[in-house]
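S.K.: Dropping a prediction and its sequence here:
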Amino acid sequence: MPAWLSRSTVLFCCLLLTACGSASAQTRLNELTVAMSSDLSSFDPAMGNAGTDHVFLYPVYDTLIDFEPETTEPIPGLATSWEYTDPHTLELELREGVTFHDGEEFTADAVVKNLERSRSEGSNLQSELASISDVVATDDHTVEIRLSEPDSALPLILSDRSGMMVSPASLEDPDTLATRPVGTGPWEFLDWNRGSAVKLTANDDYWDESVEVSPNLTFRVLTDPKTRVDSLITNQVDFSYQVGAGDAEGLALNEQITVQADPSMRVRMVYLDLSDDLMSDPRVREALNLAIDRDQLANVGFFGHAQPASTFLPATHWASVNEESAYPYDPERARELLSEAGAEDASFSMLLPNDANTVRIAEILRYSFKEVGVTVQMKPRELVQSTTEYFDEHRDPALLSAWTGRPDPAQTYAQLLAASGYYNAGSVAPPGLEEAVEESNTHTDNDARADSLKEAGRLDREFSTFMPLVFEDAIVAYDKNIQGYQPNLLGKPKFTNVIEAG
């Protein structure tokens, strides 16, 4: 890592020493303005399809269970405690005195309605809640989640979209919910100008009095990386999310700006639709993976702020097989496999977001594939349009995008690789993977779960389901007077307790 860019712990300590002064010098920003690289797809947690949606959703929706930012270990959220009373029953004790933004009380009945909707037909969350057979309110603040099979991943699943609690009244009108969210979170919705800005205001009745929030939170959608950089330099925004590695070095030279890079589970990848004739052949998928020099891609395409990826869990994760499963760079073997598959002069189209950084990565990939005889037609789109055309409309067999990670690895396998997973466009799973994940969910200890989850990772690698490329560092930049920013391993900040040093 370049010397100019330190990790979060060092930066945070430096900020505390140089900017804090005393508690009396800390004030709330009247408005925190955040530059985003893309708009969200929907405010409906069960229907959105973009990984970056979480950054917009977290301020409005609390989750039943929260997670530790640095480890993703589960901690209390709207549920103060949880317990498996038997292998087929998860009991949640709910927080009292919580209200939705529309004034409705948060109760067990609200949890039942949310979970029943999220696991129903048509929900993008159905696959990760497949183990639930029934949800019952045993009293106003206790919920029993009854399972058809053991599922130890469920607590962390409830720290993600599936655990985001929506006002029951809003659930009755899903079309309005998609654009006007009503949750219990630290901010309330004000306005969404699609493609331009989302405006939120502080929830003055928020249940957690220990949380500080700015009175107003505005997300500005600035798809051009240079515009995001310029807006930060000229004080039009306070914070820039997903700073490109190529822009970070220049920003770090500005004494008025703090640049912060943190490890994350975000995987830049190429999704493949295995129902496509070309992509259905595992030899073709293996060849495409072997055609990529991931070390060079990490160093050149991401300026050293990435690590090669061959699976979907980084090497430091307790269930990772990334190191043992690494794809070698072997264009000669790639050509042999393509010849065996009768695909020597193959071609395919690839959707991708139209931001400059992604287009640059796509050009590197196109050159790599050309070297082994494969032609790629690139189709740049606005981010939400690219994901909609791929996942919902199935227009093209490939999508260059990212998997942003989930708190529990079983979620990744359920949503990304299982046949019923929303992000598996071709609905073809690696043989044996779903059984391995089911086996992991029968254990509550991570050491016991790891064996089965590692086997799932190996099965995915053998099948060459998709094309994981690199694990990206999460790089953000913000005004030097801002402090309290807390990154998390998912690379999706929540912006609570962000304050300004007076």
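M.R.: Sure thing, it's come through. These numbers come from a predicted model, not from an experiment. Numbers count the residues shown, from 1 in each chain.
S.K.: rest of the way, CA atoms for contacts and neighbours
M.R.: Fine.
S.K.: longest helix in this structure, by residue count?
M.R.: helix 446-463 (DSSP state H).
S.K.: which of the residues in the host helix or strand of Glu439 are buried?
M.R.: In this structure, Glu439 is located in helix 433-440 according to DSSP states H and E. Buried residues in helix 433-440, counting neighbours by 16 or more other C-alpha atoms under 10 Å, are found at Leu433, Glu434, Ala436, Val437, Glu438, Glu439, Ser440.
S.K.: Repeat that for stretch 388-408.
M.R.: For stretch 388-408, the neighbour count (16+ other C-alpha under 10 Å) marks 388, 390-391, 394, 396-408 as buried.
S.K.: you'd agree Asp396 is up against Leu352?
M.R.: No: using C-alpha atoms under 8 Å, Asp396 is not in contact with Leu352, being 10.6 Å away.
S.K.: which residue ranges form the helices in the stretch 251-400 of the chain?
M.R.: Assigned by DSSP state H, counting those that start in this stretch, the helices in the stretch 251-400 of the chain fall at 282-290, 294-296, 331-340, 356-371, 383-387.
S.K.: deepest of those, which one?
M.R.: Mean neighbour count (mean count of other C-alpha atoms under 10 Å) peaks for helix 282-290 among the helices of the stretch 251-400 of the chain, with a mean of 23.
S.K.: Comparison target, given below:
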Amino acid sequence: MKKKVLTAAMTSLLALSMVLAGCSSSQPAQQPSDQGQAQQQTPPAEPAKNEPKQLIIGRGADTKSLDPIRETDGETFRVTENIYETLVSYEDTNTTVIPGLAESWEISEDGLTYTFKLRQGVKFHDGTDFNAEAVKFNFDRWMDKSNKYHNPEGFPYYNDMFGGYKGDPDHVIKEIKVVDAHTIQFVLNRTQAPFLANLGMSPFAIASPKAIEGGKLGDEPVGTGPFKFAGWKRNDIITLEKNPDYWNKGYPKLDKVIFKVIPENTARLTALTSGEIDLMDGLNPDDAEAVKENKDLQLLLRPSMNVGYLAFNTEKKPFDNPKVRQAISHAINKPEMVKAFYSGLGEPATNPMPPSLWGYNDQIKDREYNLDQAKKLLAEAGYPNGFKVQFMAMPVPRPYIPDGKKMAEAIQQDLKKIGIETEIVTMEWATYLEKTRLGEYEMCLLGWNGDNGDPDNFLYTLLDKNTINGNNIPRYSNEEVHQLLLKAQSTSDQKERETLYKKAQELIFNDAPLVPIAHSTPPIAAKAGVTGYQPHPKGSESVEKVDIQ
């Protein structure tokens, strides 16, 4: 059978699974220009030759687990991406697929067989060899429910991106073959257009089989990445140290990276300006201008590839009725929300995927803010006097919703105008994620940052019936949407995929399982001396190329 061969120089030719995020690239981190003072400024002192270079990153919440396949949240991945690596990766500022632990690959003409050539001489941090057997060990653990190392509750991301598990009717991967020590082959049950792009996602990082067998991977991670795990003080700091045997010679530039939890956005900015930390995310959008004007700091913008939303549990009354969901959509003043919480760094959302992605349906016109229409729909649904509901508000800042508690309070006031009384509740972040995933809520705020630049990663991942108990927080099930999304996965023709995704968005809009609120351009602040930091549209990145003066 004739093969198509891809190497690092040819990845741009991959039509089957190449998907660009459509986001503009962020610029490299640079010291802000101030021509009026430039000549008077004293440049930062160079560290002594033997003085370790350390980067302290401030963030709003702790990591859940350092076993990335078990998690779905960005606070986990911002750490694990520095410890582990995936078979393929993405370019620094977009989601173009490039080699990772696999240096090249071949795809059969029928799109059902992928053969990867692995890098040689790569070691896990525990000294064991990275090879084809290690890759198979990891995938067997993820895809086979009978595997002794499989999570009894499953792996949400694996289920969501590969159509369930081994033996399930829509499962993508048929088998994995070790061809030789440095060649691994994936044979698929059905074609999947974003298969390569999916393999680059953070949860599919390859861990040491020895560490998996030890049963402590979530607390003592072992990968092949630029940094090694050094310690974790829960709800405080995670410390990583340079991997001196890293295969990508010349990197990392830092000797140590510390991830420090500072829950409040304002307190995190204070820590940055005082020198306690070197870089922070979760900057309040209305603080962005002050950072930009501070000669000791720099403002960076993460390219937008996200959506913040209000979700309904469609399996529970009254949210099993589409008219109730549509009514609430009319009652939320999105433009005012964006104005109040995003300070010019966001836009109102209509669809559950951002307009920065191909396949976005710009023909759908959003429901206007109209309280009379909202009341009319509630009455038609049998709730002329409204109802009472528990409303879960996010306890931590996220790129797509900078302040979940205050946004929940604003929505609370909007809904009160149509007779809906809400009791706002919140809880620790890991518990919040688990409860929403399992449907233990009535109404909640959440959001999504895209992982790979493909519409599939929004529409299928968030709203297909197969992803209930995964990332389908509304527990939405529509058979017509399901069939459209499966068909879109299985064709390599991008124009056909666009047509299918646009139709799916029309059905989802009509059913309103969630209210898309905003797409943000998240601001990030750093010391002026931090260089080489490239915010990635997928929401997290390795800092192997970062340096600090």
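M.R.: Looks like it came in fine. Nothing here was measured: the structure is a model prediction, and the numbers come from that model.
S.K.: Now the TM-score, please.
M.R.: The TM-score (TM-score structural alignment, normalised by the length of the first structure) is 0.91; 493 aligned residues with a C-alpha RMSD of 2.7 Å.
S.K.: So what's the residue count around Arg461 of the first structure?
M.R.: Arg461 of the first structure has 23 neighbours, counted by other C-alpha atoms under 10 Å.
S.K.: again, but for Gln41 of the second structure
M.R.: Neighbour tally, Gln41 of the second structure, other C-alpha under 10 Å: 10.
S.K.: For the stretch 101-250 of the first structure, which segments count as helices?
M.R.: 108-118, 154-157, 168-171, 174-177, 225-233, 245-252.
S.K.: So which of those is nearest Glu382 of the first structure?
M.R.: Ranking these by proximity to Glu382 of the first structure (C-alpha to C-alpha) places helix 225-233 first, at 13.7 Å.
S.K.: Centre of the chain to that closest one, how far?
M.R.: 23 Å (C-alpha atoms, centre = their mean, to the nearest Å).
S.K.: Remind me what it packs against, helices and strands.
M.R.: strand 239-240, helix 245-252 (3 or more C-alpha pairs under 8 Å, 6 or more residues apart in numbering; DSSP states H and E).
S.K.: Check these for me and report the most buried one.
M.R.: Most buried among these, given mean count of other C-alpha under 10 Å as the contact rule, is strand 239-240, at a mean of 26.
S.K.: could you give me the residues in the second structure that that strand aligns onto?
M.R.: Mapped onto the second structure using TM-score structural alignment, strand 239-240 of the first structure spans residues 279-280.
S.K.: Can you tell me the closest non-neighbouring residue to the residue positioned nearest the centre of the second structure?
M.R.: Nearest to the geometric centre of the second structure sits Asn449, at 4.2 Å (C-alpha atoms, centre = their mean). Spatial nearest neighbour of Asn449 of the second structure, excluding adjacent residues (C-alpha to C-alpha, 6 or more residues apart in numbering): Asn306 at 4.2 Å.
S.K.: The one you found pairs with which position in the first structure?
M.R.: Superposed on the first structure with TM-score structural alignment, Asn306 of the second structure falls opposite Arg266.
S.K.: what's around Gln242 of the first structure, how many residues?
M.R.: Neighbourhood size, Gln242 of the first structure [other C-alpha under 10 Å]: 20.
S.K.: pretty sure it contacts Met36?
M.R.: Yes: using C-alpha under 8 Å, Gln242 of the first structure is in contact with Met36, at 7.4 Å.
S.K.: Grab the nearest non-local neighbour of Val372 of the first structure.
M.R.: Excluding its sequence neighbours, the residue lying closest to Val372 of the first structure (C-alpha to C-alpha, 6+ apart) is Arg335, at 5.5 Å.
S.K.: how close does that neighbour sit to Ser347 of the first structure?
M.R.: To Ser347 of the first structure, Arg335 of the first structure is 14 Å away according to C-alpha to C-alpha, to the nearest Å.
S.K.: how close does the aligned residue in the second structure for His305 of the first structure sit to Ala526 of the second structure?
M.R.: Aligning on TM-score structural alignment places His305 of the first structure opposite Leu345 in the second structure. When distance is defined by C-alpha to C-alpha, Leu345 of the second structure is 18 Å away from Ala526 of the second structure.
S.K.: okay, those two: which has more neighbours?
M.R.: A count of neighbours by other C-alpha under 10 Å puts Ala526 above the other of Leu345 of the second structure and Ala526, at 27 against 19.
S.K.: corresponding residues in the second structure for the next helix or strand after the longest helix of the first structure?
M.R.: Counting by DSSP H and E, the element after helix 446-463 of the first structure in chain order, helix or strand, is strand 467-472. Matched against the second structure by TM-score structural alignment, strand 467-472 of the first structure falls on residues 515-520.
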